[in-house]
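> Kindly return the folded structure for what I paste below:
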Amino acid sequence: MRSLILLLLLFPCATAFAQDYPSRPITMIVPFSAGGPGDVIARILGSAMSATLKESIVIENVVGAGGTLGTNRVAKAAPDGYTLLLMHVGQATAPSLYAKLPFDPVGDFAMIGLITDVPMILVARPNFPAKDLKELVGRIRSDGDKITFGNVGLGSASQLCGLMFMSTTDTKLTSVYYKGGGPALNDVIAGHIDVYCDPATGPTPYIQSGTIKGYAITSKKRVATLPDVPTSAEAGIPAFDVTTWYGLYAPRGTPKSVVDTLVSALQTALKDPPLVSRFAELSMTPVEAERATPEAHEAFLKAEIAKWARIIKAAGIEPQ
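Here you go, the predicted model:
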């Protein structure tokens, strides 16, 4: 009886909390550096969701440990809907890459939904002397470890893309490590590194302006914003097929009413014409509404964890 009375006393408080949410700014943690693809997506999405939620979404970049530092902060945050995580495919690769992961990528989070699937683009410094992907591979094979490859670290999209590229072309590149996609892309532009593989959000405007070279995009079809960049299959390497994706999360235990509010705001944002237009400029497409749900994203994430476990094991990478 005492427990029932306590529950009845707390119920109005929980209802009031749900009705009042959000009543202050929301922090969206991005576990990557400012200027990188994840940061760009977060700022576009945050702006669109703010319009629905009637509260600002503040982007906070928490860099380190392949994205696990920022991810762990959200996993340990108060489950009140005021700390969110925007994370990419690294949410699925982390269990295979880290021996002592401080969080459960599925169990420690309340899924909000998938945001977008992003193709990768293989790019090179503006004066790299290869006119197409076939010639690029030939130069890598002849020059060996003299050619440098930008790598944003363990579990990053660039690392996964690089592993897939070297595996499918039987080549070897010398990795140069960066703390984020923004600094790596800047060094490609400046000519300090030779080759880099990045989600389409980053290189698109620089390929359009001729600032860097684009050799192949890993989508099934060419993208409208980069009509002159062939797909991997068109360029002669159909097995070079890798995409990254981004999802939105809250800490485990976040009230369902709050999650529902965030899911609704996400789905509204993904249909917002300015967001759709901005995504298109960056060679991205918002996912369908049925994929931007907690249930769909959880099933997808579990499948991705299993898929990348096989790929990483085959590459001979030991958990660190």
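> Going by C-alpha atoms from here, please, whenever you check contacts or count neighbours.
Fine.
> hang on, Met120 is in a strand, isn't it?
Yes - checked against DSSP: H, G, I helix; E, B strand; the rest coil, Met120 lies within a strand.
> tell me the secondary structure for the closest residue to His88 other than its chain neighbours?
Counting by C-alpha to C-alpha, 6 or more residues apart in numbering, Tyr246 is the residue found nearest to His88 once chain neighbours are left out, at 4.1 Å. Following three-state DSSP, Tyr246 is assigned to strand.
> number of nearby residues for Tyr246?
Counted by other C-alpha atoms under 10 Å, the residues lying close to Tyr246 total 20.
> Repeat that for the one 3 residues further on.
By the measure other C-alpha under 10 Å, the count of residues near Tyr249 is 28.
> Packing partners of the top helix by length along the chain?
Secondary structure of the chain per DSSP state H: the longest helix is helix 294-314. Counting contacts by 3 or more C-alpha pairs under 8 Å, 6 or more residues apart in numbering; DSSP states H and E, helix 294-314 is packed against helix 90-97, strand 109-124.
> now do 10 Å
Here helix 294-314 touches helix 90-97, strand 109-124, helix 157-169, strand 243-251, helix 256-270, going by 3 or more C-alpha pairs under 10 Å, 6 or more residues apart in numbering; DSSP states H and E.
> Give me the angle between the last one and strand 243-251.
Using axes from the mean of the first three to the mean of the last three C-alpha atoms, to 10 degrees, the interaxial angle of helix 256-270 with respect to strand 243-251 works out to 150 degrees.
> okay, the angle between helix 256-270 and helix 294-314?
Calculated by the same axes, to 10 degrees, helix 256-270 forms an angle of 80 degrees with helix 294-314.
> quick one more, to check against the first:
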Amino acid sequence: MKHLTTLAALLAGVAFAGAAGACDTTLRASDTHPDGYPTVEAVKAMAQEVEAATNGRVCIEMFPSAQLGEEKDTIEQTQFGVIDLVRASFGTFNDIVPETQLFSLPYLFRSTEHMHDVLDGPIGAEVGEAFAQHDLIALAYYDGGSRSFYNAKHPINSIADLKGMKFRVIPNDVFVDMMSALGANATPMPYGEVYSAIQTGVIDGAENNWPSYDSSGHYEVAKYYTLDQHLMVPEVVAMSKKTWEGLSPEDQAAVKAAALKSTQIERDLWAAQEKASEEKVKAAGSEIVSEIDKAPFIEAMKPVYEKYVTTPEAKDLVQRIQDTQ
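You can find the predicted model right below:
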């Protein structure tokens, strides 16, 4: 309960700064997640900082729960300047900003801390420059958690335990190839069908992060959860380049500073939400495998990397990510 209290305290400390009538400029921000979700609350905190730093000249109005559209649509609207700010997963940018594709590779990051170090350093800056080539300004990188395997059959302690099992995956070729490389069978299907599919034995399990494992109720039908953390896909807050260029240098600096400050707020909120979900599913009887040797899993990904990391530039980027300490 301590971590639940911590989450509530963090949320309580993030005040909403909606559109204010007195503002000279009101920017519209979109998120598919609902109110209270870490990414939404972090952008609200950013809004509060921006309004204070600009003495009310610039305000940000948050539109959560996909009010302005789903991620792909809102990204396109942001490119055209119809929407000013969008929070979306790197995965949704794959067809728009090619540099984001590599971040969907399995076991690219050793840990959450490693991912943060990569994004907060020179590589994150380079990726930001790639966004700018597509009419978007990358302002902040958020945490979207790590995906791990859960199933209804038995604990997964090694690759051998995955052999022949059927796992739901996002309809994505990388995920399908990842499961094949691990000796399991990938079953792409809509997220909403997973609970009943596990319950009826159509699939043995799925993979996702702590909050999704909890909120979906999947822990009720798949009590074995293994923290292999095979995928960590960052989130990004991006601004329309058209909107950015319409701001004064002073206001641009204020927006950038507020976005960077919101990064830690989002990460703290995410960590608290993860801990609350972990405690909930453990109390409900889920069996958690937290100590696992990832080396064989990573070794099994060689054919996947050979298939998707083909250019010298991509190989160099992957190597630099892996070398980041």
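> one step back: kindly calculate the angle that the longest helix of structure 1 makes with helix 90-97.
40 degrees.
> tell me which residues of helix 294-314 of structure 1 are tucked away?
Applying a neighbour-count criterion of 16 or more other C-alpha atoms under 10 Å, one finds Pro294, Ala296, His297, Glu298, Leu301, Glu304, Ile305, Trp308, Ala309, Ile311, Ile312 buried in helix 294-314 of structure 1.
> Pull the distance from the helix or strand Phe17 of structure 1 falls within to the chain's centre.
Secondary structure from DSSP states H and E places Phe17 of structure 1 in helix 2-20. Centre-to-centre, helix 2-20 of structure 1 and its host chain are 37 Å apart (C-alpha atoms, centre = their mean, to the nearest Å).
> what does the helix or strand just after it contact?
Per DSSP H and E, the first helix or strand lying C-terminal to helix 2-20 of structure 1 is strand 26-30. Residues from elsewhere that reach strand 26-30 of structure 1, judged by C-alpha atoms under 10 Å, 6 or more residues apart in numbering: 36, 38-43, 46, 50, 53, 55-63, 67, 70-71, 73-74, 80-88, 248-250.
> From the residues you listed, which land in helices?
The members of the contacts of strand 26-30 of structure 1 that map onto helices under DSSP H are 38-43, 46, 50, 53, 70-71, 73-74.
> Spell out, range by range, the strands that occur in the stretch 51-200 of structure 2.
58-63, 85-89, 136-142, 147-151, 166-169, 185-188 (DSSP state E, counting those that start in this stretch).
> Throw those into a markdown table and include distance to Glu126 of structure 2, thanks.
Shown next, in a markdown table, are these (distance: least, C-alpha to C-alpha, whole Å):
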| stretch | distance to Glu126 of structure 2 |
| --- | --- |
| strand 58-63 | 26 |
| strand 85-89 | 17 |
| strand 136-142 | 10 |
| strand 147-151 | 25 |
| strand 166-169 | 30 |
| strand 185-188 | 32 |
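> and the ones you listed as a markdown table, adding distance to Ser196 of structure 2 and mean neighbour count?
Shown next, in a markdown table, are the strands of the stretch 51-200 of structure 2 (distance: least, C-alpha to C-alpha, whole Å; neighbours: other C-alpha atoms under 10 Å):
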| stretch | distance to Ser196 of structure 2 | mean neighbour count |
| --- | --- | --- |
| strand 58-63 | 32 | 24 |
| strand 85-89 | 26 | 27 |
| strand 136-142 | 31 | 26 |
| strand 147-151 | 13 | 24 |
| strand 166-169 | 12 | 24 |
| strand 185-188 | 14 | 20 |
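> Specify the stretch among the ones you listed that is closest to Val318 of structure 2.
Closest of these to Val318 of structure 2 is strand 136-142, at 18.2 Å (criterion: C-alpha to C-alpha).
> That closest one aligns to what range in structure 1?
Counting by TM-score structural alignment, strand 136-142 of structure 2 pairs with residues 109-115 of structure 1.
> Show me what Ala269 of structure 1 lines up with in structure 2.
Using TM-score structural alignment, the partner of Ala269 of structure 1 in structure 2 is Ser262.
> just curious, which of the ones in helices among the contacts of strand 26-30 of structure 1 is nearest to Gln159 of structure 1?
Gln159 of structure 1 lies nearest to Gly38 out of those, by C-alpha to C-alpha, at 15.1 Å.
> Pretty sure that closest one sits against Tyr246.
Yes - Gly38 of structure 1 is within contact range of Tyr246, at 7.7 Å (criterion: C-alpha atoms under 10 Å).
> Overlap in contacts, these two.
Leu86, Met87, His88.
> want to try TSV for these, with distance to Pro286 of structure 1 as columns?
Shown next, in TSV, are those (distance: C-alpha to C-alpha, whole Å):
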residue	distance to Pro286 of structure 1
Leu86	14
Met87	15
His88	14
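> Assess the claim that Tyr206 of structure 1 and Gly214 are in contact.
Yes - contact criterion C-alpha under 10 Å: Tyr206 of structure 1 and Gly214 qualify, at 9.1 Å.
> So for the two, which sits in the more crowded spot?
More crowded of Tyr206 of structure 1 and Gly214, by other C-alpha under 10 Å: Gly214, with 28 against 16.
> which ones are touching the residue nearest to the more buried one when sequence neighbours are not counted?
Excluding the flanking residues, the one nearest Gly214 of structure 1 by C-alpha to C-alpha, 6+ apart is Val123, at 4.5 Å. For Val123 of structure 1, the contact set (C-alpha under 10 Å, 6+ apart) comprises 133, 149, 185, 188-189, 194-198, 203-204, 206-207, 212-217.
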